[in-house]
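Participant: Need coordinates for the following:
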Amino acid sequence: MNIDDLIAIDVHTHAEEPCCGPRDDGYDEFQAGMARYFNNPAGAEGMLPTVQDTAAYYRERKIGCVIFPVDAERETGFRRYENEEVAAIAADNADIMIPFASIDPAKGKAGAREARRLVRDFGVRGFKFHPTMQGFFPNDRMAYPLYEAIAEEGAVTLFHTGQTGVGAGMRGGMGMRLKYSNPMHLDDVAVDFPDMPIILAHPSFPWQEEALSVATHKPNVYIDMSGWSPKYFPPVLVQYANTLLKHKMLFGSDWPAITPDRWLSDFDKIAIRDEVRPLILKDNARTLLKL
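Facilitator: You can find the predicted model right below:
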């Protein structure tokens, strides 16, 4: 990956379609609900990009991307997409892709062993957690064996925070409980794992100020600005991005729910200082990921 040739690094892209084999049963209804929430037709059956499609899209735009699946099979019943398959395709597209993985922390010691193997044998650079989809509080000690493995391997963690489009508008929210994704739960994790980088994903509605508080207080906590069009960013997020957290804010789109084309176009129109824009779009990620 030639970082100097890239215009940006997107730290939040999803491997939504299976690399091998058909979609899981029930997945179409879930994706249709996501498409309605984000006003994005990509969620219709057969229209989501594969990992290889994603690589081609990002390469055309000269944008690097962090890509990951989400292991939520215990809570949702949807079969997870294999971390190894996503990492292998990312390795074939290493000029543009950085592989993260996802492991349900309820897998305990087995999950910790998997994390070590993925870092050592597959070049995985970080791990994605979605507390609402995975049904756990991030500061639950149940998750600590997995965090210990990740921290010891020198990898990054990325946690969904705030409200989610997953299950939005569906009966009972598809069983998704928003309480798990309050970013304040990550404050404990940042204390207990002070050398493990933690990315709080998304503007953390309705807990935006909690997220900003944790990120300003804990040196190892960052914020990615994915999942929302920048034109909807709350003023306090823009204020901190321009000042106290200018070295800790990261560009993320939430592909394919939101495309980088849309995100970057709207980002051009908000009041981010000229000297801060390159930090958010590329430089901060380059430093954090040691690229």
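
Participant: going forward, measure contacts between C-alpha atoms and count neighbours the same way
Facilitator: Will do.

Participant: For residue 279, give its distance to residue 251.
Facilitator: 9 Å (CA to CA, to the nearest Å).

Participant: Between these two, which has more neighbouring residues?
Facilitator: residue 251 (29 against 21; other CA atoms under 10 Å).

Participant: so the more buried one touches residue 280, yeah?
Facilitator: Yes - Residue 251 lies in contact with residue 280 (CA atoms under 8 Å); the separation is 5.5 Å.

Participant: Nearest residue to residue 181 in space, please, no chain neighbours.
Facilitator: For residue 181, ignoring the flanking residues on the chain, the nearest one in space by CA to CA, 6 or more residues apart in numbering is residue 161 at 4.6 Å.

Participant: ok, how many other residues are close to that neighbour?
Facilitator: By other CA under 10 Å, neighbour count at residue 161 equals 31.

Participant: and for comparison, fold this next one:
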Amino acid sequence: YSGLAGVDPWLGMEQLRDLEYAVKELGFVGAHCYPHWFRLPPDAPQWYPIYAKCCELDIPIMMQVGQNLIYQKDVRLPSVARPILLDQIAIDFPELRLIGIHVGTPWADEMIAMAWKHENVFIGIDAYAPKHLPASLVHYMNSYGSHKVLFGTDWPVIDPRRAMREVADHNLRPGALKQVLRDNALRVFPPLADRFPAEVD
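Facilitator: I've put the predicted structure just below:
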């Protein structure tokens, strides 16, 4: 198993030490954050030390972009992380592998634009059933963006078996499907290539 370490921009140096420990001592392969939970957009300066530490540790950071849903009736958080906000981060940290997860809904085209513009920006298609993926995103992952999209489910939000069936229904080219389901994750998370055996053709 390979985990992602959750990060908190309000913890200062403590967070940077915790992240280093999680990667070097516990074997975590990346960082993960939901900017909405902190009511803090991803291009806010409080996040920048974390991005710098991710570069130093050579790990990607995965973050929710798009709208924030209501997970509890008594907790309604603002949506602070439109995909376009990844633009300045990718410019400031060209070495940082950024994964915008949850499709970017309802700004999926904005998420595609960021992944197309920046070599270090990727799209995670989790949290929404694949049958509901926007046509523009399906086209992107089946053509010029097949190397920039990572399959995911946000389990238990989406059952993995259902997700695999619905991805198959999109009839992606075999090469594109292989990249989305496996190869892109191995490139974005290099330690995974060592932990999972190579496929047998």
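
Participant: circling back to that earlier point, please pull up the equivalent of the residue nearest to residue 181 of the first structure in the second structure.
Facilitator: In the second structure, residue 161 of the first structure lines up with residue 65, judged by TM-score structural alignment.

Participant: and the gap between that match and residue 35 of the second structure?
Facilitator: Residue 65 of the second structure is 8 Å from residue 35 of the second structure, by CA to CA.

Participant: any shared contact partners between those two?
Facilitator: Residues touching both residue 65 of the second structure and residue 35 (CA atoms under 8 Å, 6 or more residues apart in numbering): residue 81.

Participant: What is the end-to-end distance of stretch 93-111 of the second structure?
Facilitator: 18 Å.

Participant: which residues in the first structure does it match up with?
Facilitator: Residues 193-211 of the first structure are where stretch 93-111 of the second structure lands, counting by TM-score structural alignment.

Participant: Give me the distance from the matching stretch to the chain's centre.
Facilitator: 11 Å (CA atoms, centre = their mean, to the nearest Å).

Participant: before we move on, what about stretch 1-11 of the second structure?
Facilitator: Distance, centroid of stretch 1-11 of the second structure to centroid of chain: 13 Å (CA atoms, centre = their mean).

Participant: Okay, buried residues for it please.
Facilitator: 4, 5, 6, 7, 8, 9 (16 or more other CA atoms under 10 Å).

Participant: picking up where we left off before, gap between the residue nearest to residue 181 of the first structure and residue 138 of the first structure?
Facilitator: 10 Å.

Participant: Next: residue 101 of the first structure.
Facilitator: In terms of CA to CA, residue 101 of the first structure sits 17 Å off from residue 138 of the first structure.

Participant: likewise residue 193 of the first structure?
Facilitator: Residue 193 of the first structure is 12 Å from residue 138 of the first structure, by CA to CA.

Participant: Same check on residue 107 of the first structure?
Facilitator: 14 Å.

Participant: and residue 159 of the first structure, which of the three is it?
Facilitator: strand (DSSP: H, G, I helix; E, B strand; the rest coil).

Participant: got a list of what the residue nearest to residue 181 of the first structure touches?
Facilitator: 130, 131, 181, 182, 183, 200, 201, 202, 203, 204.

Participant: Recalculate using a threshold of 7 Å.
Facilitator: 181, 182, 183, 200, 201, 202, 204 (CA atoms under 7 Å, 6 or more residues apart in numbering).

Participant: Same check on residue 196 of the first structure?
Facilitator: Contacts of residue 196 of the first structure by CA under 7 Å, 6+ apart are 151, 156, 220.

Participant: what's the second one in contact with, if anything?
Facilitator: In this structure, residue 156 of the first structure makes contact with 125, 126, 127, 196, 197, 198, judged by CA under 7 Å, 6+ apart.

Participant: Could you rerun that using 6 Å?
Facilitator: 126, 197 (CA atoms under 6 Å, 6 or more residues apart in numbering).

Participant: gap between it and residue 112 of the first structure?
Facilitator: 14 Å.

Participant: cool, residue 267 of the first structure as well?
Facilitator: Counting by CA to CA, the gap from residue 267 of the first structure to residue 112 of the first structure is 38 Å.

Participant: Please apply the same query to residue 144 of the first structure.
Facilitator: In terms of CA to CA, residue 144 of the first structure sits 9 Å off from residue 112 of the first structure.

Participant: got it, and residue 206 of the first structure?
Facilitator: Taken as CA to CA, the span from residue 206 of the first structure to residue 112 of the first structure is 32 Å.

Participant: which one of the two has more residues nearby?
Facilitator: residue 112 (22 against 12).

Participant: Now do the same for the more buried one: its match in the second structure.
Facilitator: Using TM-score structural alignment, residue 112 of the first structure sits opposite residue 16 in the second structure.

Participant: Then residue 124 of the first structure?
Facilitator: Residue 124 of the first structure maps onto residue 28 in the second structure, by TM-score structural alignment.

Participant: Neighbour count for residue 193 and residue 138 of the first structure, which is higher?
Facilitator: With other CA under 10 Å as the criterion, residue 193 of the first structure and residue 138 differ in neighbour count, and residue 138 comes out ahead with 25 against 18.
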